[in-house]
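Undergrad: I'd like to go over a predicted model; first the sequence, then the structure.
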Amino acid sequence: MPVEASLLEILACPACHAPLADKSSDDPAELVCTGSDCGLAYPVRDGIPVLLVDEARRPA
């Protein structure tokens, strides 16, 4: 289930405060930090972003 665009506009990475992007082509269940140094990918479960750094996936 994708995240609503209005919600995505106000969400920020809890680690670096950069905007988050919906990378639906890669994995529809993740929001990815757009920060150049961060890049954490946060899971989306049942349409709700889980913005916990401990739950985030590190970039490859």
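TA: Nice, thanks for sending it over. Numbering: from 1, shown residues only.
Undergrad: drop to CA atoms for contacts and neighbour counts, all remaining ones
TA: Noted.
Undergrad: Whichever strand or helix holds Leu7 - contacts with which helices or strands?
TA: For Leu7, the host element (DSSP states H and E) is helix 5-10. Using 3 or more C-alpha pairs under 8 Å, 6 or more residues apart in numbering; DSSP states H and E as the contact definition, the elements that helix 5-10 packs against are strand 20-22.
Undergrad: And here is the other one:
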Amino acid sequence: MAVQLDAQLLEILACPCPEHGALLVGTPADPGADFLTCSVCHRSYPVTDGIPVLLLDEAVRLDADQDPTDG
């Protein structure tokens, strides 16, 4: 299921890491994934029950071909 966030909320959300950037819906490998991915550091943050979990401890660093839901 694709992330459903208000466009204005998505505009103000930012990655919590020091080299933060805009958050993009999905992941490089799956644009419909329930994640927000930083356009600068490429960490992906899960979206649980429609709520972005923007905690560095919960972030997943991905290569372009990885899927964060794969164990």
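TA: Good, I have the coordinates. Because the structure is predicted, anything quoted here is derived from the model rather than measured.
Undergrad: May I have the TM-score of the superposed chains?
TA: Overall, the chain-to-chain superposition scores 0.83 on the TM-score scale (TM-score structural alignment, normalised by the length of structure 1); 58 aligned residues with a C-alpha RMSD of 1.8 Å.
Undergrad: what's the mean deviation for the helix holding Leu7 of structure 1 versus structure 2?
TA: Once the two are superposed, helix 5-10 of structure 1 sits an average of 0.7 Å from its aligned residues in structure 2 (mean C-alpha distance after the TM-score superposition for structure 1).
Undergrad: Could you give me the buried positions within that helix?
TA: Residues of helix 5-10 of structure 1 classed as buried: Leu8 (neighbour count, 16 or more other C-alpha atoms under 10 Å).
Undergrad: which part of structure 2 lines up with it?
TA: Taking TM-score structural alignment as the measure, structure 2 aligns residues 7-12 with helix 5-10 of structure 1.
Undergrad: So what's the residue count around Leu20 of structure 1?
TA: Residues within reach of Leu20 of structure 1, counting by other C-alpha atoms under 10 Å, total 23.
Undergrad: The one 4 residues further on now?
TA: One way to gauge burial is a neighbour count; for Ser24 of structure 1, by other C-alpha under 10 Å, it gives 14.
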